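Colleague: just to be clear, the model below is a prediction. Sequence and coordinates:
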Amino acid sequence: MQGDDDRGGKRAAASAQPPVRAKRSAHILRKSLQERERANMSLTIAIDDGHGMQTPGKRTPVLPSGEVMRENEFNRRVAALLEAHLTRCGFDTLLVAPTDADTPLAERTTVANRAGADLYVSVHANAFGAGGWNGVRGIETYHYAGSTAGARAARMLHRHLLAGTPLPDRGVRTANFYVLRHTAMPAVLVECGFMTNQADARLLMSETYRAECAEELARGICEYFGRPYAVPVPDPETANAAPVRLTVNGKAIDDALLIDSAAYVPLRAFGEALGLAVGWRNADKRATLDGRPVSGRLIDGVMYAPLRELGQTLGGRVGWDQASRTASYWD
């Protein structure tokens, strides 16, 4: 959900402030993309998981179970799964807000613009009213009013989102949100359900729905760029992977694995713990951490990297305690 500072009101355009520069026309953009495809050049997707873990107000009301979901819990999980899908489908990816902090919008768009990204996708969960439960629910997708290419991308992503779990179709809309008007590439912002509706909130908290949204967005992006969607194939080498504990500067990180006596760590969580940006270079099939290439492998839709290599790359200290089966990293 975009805040009032981004939107200038719940549904109204934020301001008359012009975009960072004029969006390219759909004709020019399609020609450029076709030329890059013929030259076998990579395409970069900027992925924005809206807000941060502690952004005030961006969460569900308290559910009957006593649970509360922060919006960024949904956003970041979908973004991580989307990144894995796009990597498998041959795209370069760029996480413009790789930490738990609420990265400023200007920083997010600047990172995407400087990288020359080809599409910007911002993942959100919506809200309505004063913060209590209500009956408003459904999916809506936004693009900048002056972007023909953005409108085309928004329609495709929206159609794929609606193809899964049945939710009310709230349409493809135009808006003057910061991340839509200050990006030099086509940009789309998706709202995948309402945190203020109990039925939608349960979906947003579901790993199944998060995985579904990520796949649907990936399929829409593939369609937009004219690429086939690559169905994931199980990795037989990781069939016997065993979970282990991991600490980064003393902070516990979930989901580390032991594969062939080597500790592998979820790269995004590792990067977030250190405040380092995570990306992917499709040209040489390498993940990047703070711009430096590292060996990565996809496991169940999550990018993992060997901890020892990360220590060598970053100059940190790596340890292993056999008794507690805990890997550790200190910078």
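Modeller: The structure has been received and is ready for your questions.

Colleague: all contacts plus neighbour counts: C-alpha atoms, from now on.
Modeller: Fine.

Colleague: what's the helix or strand for residue 310?
Modeller: helix 307-314 (DSSP states H and E).

Colleague: which residues does the following helix or strand past that helix contact?
Modeller: As assigned by DSSP H and E, the chain's next helix or strand after helix 307-314 is strand 317-321. Contact with strand 317-321 is made by 307, 308, 311, 326, 327, 328, 329, 330, 331, as judged by CA atoms under 8 Å, 6 or more residues apart in numbering.

Colleague: buried ones in strand 317-321?
Modeller: Buried residues in strand 317-321, counted by 16 or more other CA atoms under 10 Å: 318, 319.

Colleague: the inter-axis angle of it versus helix 307-314?
Modeller: 160 degrees (axes from the mean of the first three to the mean of the last three CA atoms, to 10 degrees).

Colleague: related to what we said a few turns ago, out of the contacts of strand 317-321, which are buried?
Modeller: For the contacts of strand 317-321, buried by 16+ other CA under 10 Å: 307, 308, 311, 326, 327, 328, 329.

Colleague: identify the residue nearest the fourth one in space, chain neighbours excluded?
Modeller: Put plainly, it is residue 326. Using CA to CA, 6 or more residues apart in numbering and skipping residues adjacent in sequence, the residue nearest residue 326 is residue 245, 4.4 Å away.

Colleague: can you give me the strands for the stretch 51-200 of the chain?
Modeller: When secondary structure is read from DSSP state E, counting those that start in this stretch, the stretch 51-200 of the chain shows strands at 92-95, 119-126, 139-144, 169-175, 187-194.

Colleague: show me what the helix holding residue 310 is packed up against.
Modeller: Helices and strands touching helix 307-314, by 3 or more CA pairs under 8 Å, 6 or more residues apart in numbering; DSSP states H and E, are strand 262-266, strand 292-294, strand 317-321.

Colleague: in a markdown table: those strands, plus distance to residue 47.
Modeller: As requested, the helices and strands packed on helix 307-314 are arranged in a markdown table below (distance: least, CA to CA, whole Å):
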| stretch | distance to residue 47 |
| --- | --- |
| strand 262-266 | 17 |
| strand 292-294 | 19 |
| strand 317-321 | 30 |
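
Colleague: closest to residue 94 out of those strands?
Modeller: For residue 94, the closest of the helices and strands packed on helix 307-314 is strand 292-294, at 13.2 Å, according to CA to CA.

Colleague: structure B:
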Amino acid sequence: MTTIAHRPPQMIRANGIDICYEIFGDESAEPMLLIMGLGAQMIHWDDEFCEQLAARGFRVIRFDNRDIGQSGKLTGGKRLTAFEMLRLRLFGIPVAAPYRLIDMAKDTVGLMDGLGLKSAHLVGASMGGMIAQEVAISFPQAVRSLTSIMSTTGNPKIPPPTREAGAILMAPPPRTKGEYIERFAQTWKILRVGSFPEDEALDPSRALRTYERGLNPAGVGRQLRAILASGSRKQRLSTVKAPTLVIHGTVDPLVHPAGGKDTAASIPGAKLLMIDGMGHALPIPMWPEIIDAIDRHAHGAAAKAA
């Protein structure tokens, strides 16, 4: 088996924030940034997932968004209330936020600048897809291709999360390590939808690794505020020129499948891949289909640009 080059986690200053990042693959390979979702550290892009992408000829860069993992923490922003959520949904009254998705997009571009990358393939999951969309809108020259996974446009007409998935999002943070590990397993059981024994067996070790890298519940709250304060990208997505692939699960309980369809319909020429039985997660049995699709899309975009 080929050994994948791997640079351990390092820190870089980007857009005034310390960003923790890690690289898999050869320096000469096509650069690909993986952007994670709400409250999710970069290690939620599993090591093996990154290695498999790198083996396809990509220099894979994963990183902790601001306010999570080992990247810089901010301050401000109270815990989101059910009343604020209700006002947003019923009356469109925006939520106040210390920063927005555009600021996180600037972090991403700042990281690329720090690494000497004029452009890269962007792959974003959930909130990461929203950030990647914002980069493609606001910094088009930085995007070789865009892959938006289990994400949405911010269109308020998209149906909300299921009651169970929404309750997880709003639940108070666990108070102990044991509670955290238990909650982690419960959360992913609900988000994956169905039985995935291989992933369930790894949940305790994944949870422990996440816990040991450091939790920041207040930061998760600020990230959620950033999403809700940023509004809809639907109209602006019509300006995206980057070749775009949208991947979404047919049973996603957190971001309704209509969110993926709306994303693909809003971006000119976007391709849509609906994965049967996939929830709001990247379960191991679905990696081959997901990695194949990302590989074909990014290399196809690179070939056209050459």
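Modeller: Thanks, I have the structure now. None of these values were measured; they are calculated from a predicted model.

Colleague: how close are the two chains, by TM-score?
Modeller: Once superposed, chain against chain, the TM-score is 0.33 (TM-score structural alignment, normalised by the length of structure 2); 137 aligned residues with a CA RMSD of 4.9 Å.

Colleague: picking that back up, tell me which of the strands of the stretch 51-200 of structure 1 lies nearest to residue 111 of structure 1.
Modeller: Across those, the minimum distance to residue 111 of structure 1, taken as CA to CA, is reached by strand 92-95, at 8.6 Å.

Colleague: helices and strands around that closest one, which ones?
Modeller: By 3+ CA pairs under 8 Å, 6+ apart, strand 92-95 of structure 1 packs against strand 44-49, helix 71-88, strand 278-281.

Colleague: if we go to 10 Å?
Modeller: When contacts are defined as 3 or more CA pairs under 10 Å, 6 or more residues apart in numbering; DSSP states H and E, strand 92-95 of structure 1 packs onto strand 44-49, helix 71-88, helix 105-115, strand 278-281, strand 286-289.

Colleague: relative to strand 119-126, how tilted is the second one?
Modeller: Orientation note: helix 71-88 of structure 1 sits at an angle of 150 degrees relative to strand 119-126 (the same axes, to 10 degrees).

Colleague: tilt between helix 71-88 of structure 1 and strand 187-194?
Modeller: Going by the same axes, to 10 degrees, helix 71-88 of structure 1 makes 130 degrees with strand 187-194.

Colleague: list the buried residues in helix 71-88 of structure 1.
Modeller: 71-88.

Colleague: what does the third one give?
Modeller: Of the residues in helix 105-115 of structure 1, those with enough neighbours to count as buried (16+ other CA under 10 Å) are 105, 108, 109, 110, 111, 112, 113.

Colleague: what is the nearest of these to residue 224 of structure 1?
Modeller: Distances from residue 224 of structure 1 to the buried residues of helix 105-115 of structure 1, taken by CA to CA, are shortest for residue 112, at 18.5 Å.

Colleague: thinking the closest one is in contact with residue 180, fair?
Modeller: No - judged on CA atoms under 10 Å, residue 112 of structure 1 makes no contact with residue 180 at a distance of 11.7 Å.

Colleague: all the helices of structure 2, residue numbers only.
Modeller: 47-54, 82-91, 101-114, 127-138, 163-170, 177-192, 197-213, 217-229, 257-266, 287-305 (DSSP state H).

Colleague: check what contacts the longest one and list those residues.
Modeller: In this case it means helix 287-305 of structure 2. Helix 287-305 of structure 2 has contacts (CA atoms under 10 Å, 6 or more residues apart in numbering) with 30-32, 48-50, 52-54, 56-58, 120-123, 144-149, 242-248, 271, 273, 275, 282-284.

Colleague: okay, buried residues for it please.
Modeller: Result for helix 287-305 of structure 2 [16+ other CA under 10 Å]: buried residues 290, 291, 293, 294, 295, 297, 298, 299, 301.

Colleague: any chance of the residues you listed in a markdown table, with distance to residue 103 of structure 2 too?
Modeller: Listed next are the buried residues of helix 287-305 of structure 2 as a markdown table, based on distance: CA to CA, whole Å:
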| residue | distance to residue 103 of structure 2 |
| --- | --- |
| 290 | 28 |
| 291 | 28 |
| 293 | 29 |
| 294 | 26 |
| 295 | 28 |
| 297 | 27 |
| 298 | 25 |
| 299 | 29 |
| 301 | 27 |
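
Colleague: ok, the closest residue to residue 223 of structure 1 other than its chain neighbours - contacts?
Modeller: Of all residues not flanking residue 223 of structure 1 in the chain, residue 156 sits nearest, at 7.3 Å (CA to CA, 6+ apart). Counting by CA under 10 Å, 6+ apart, residue 156 of structure 1 touches 141, 150, 172, 216, 217, 219, 220, 221, 222, 223, 224.

Colleague: compute the number of surrounding residues for the third one.
Modeller: So that's residue 172 of structure 1. 20 (other CA atoms under 10 Å).

Colleague: can you count the residues close to the residue lying closest to it once chain neighbours are set aside?
Modeller: Among residues not flanking residue 172 of structure 1 along the chain, residue 141 sits closest, at 4.8 Å (CA to CA, 6+ apart). Counted with other CA under 10 Å, residues neighbouring residue 141 of structure 1 total 28.

Colleague: just the buried members of the contacts of helix 287-305 of structure 2?
Modeller: Buried among these (16+ other CA under 10 Å): 30-32, 49-50, 52-54, 56-58, 120-123, 144-149, 242-248, 271, 273, 275, 282-283.

Colleague: which of those residues fall within strands?
Modeller: 30-32, 58, 120-123, 144-149, 244-248, 271, 273, 275 (DSSP state E).
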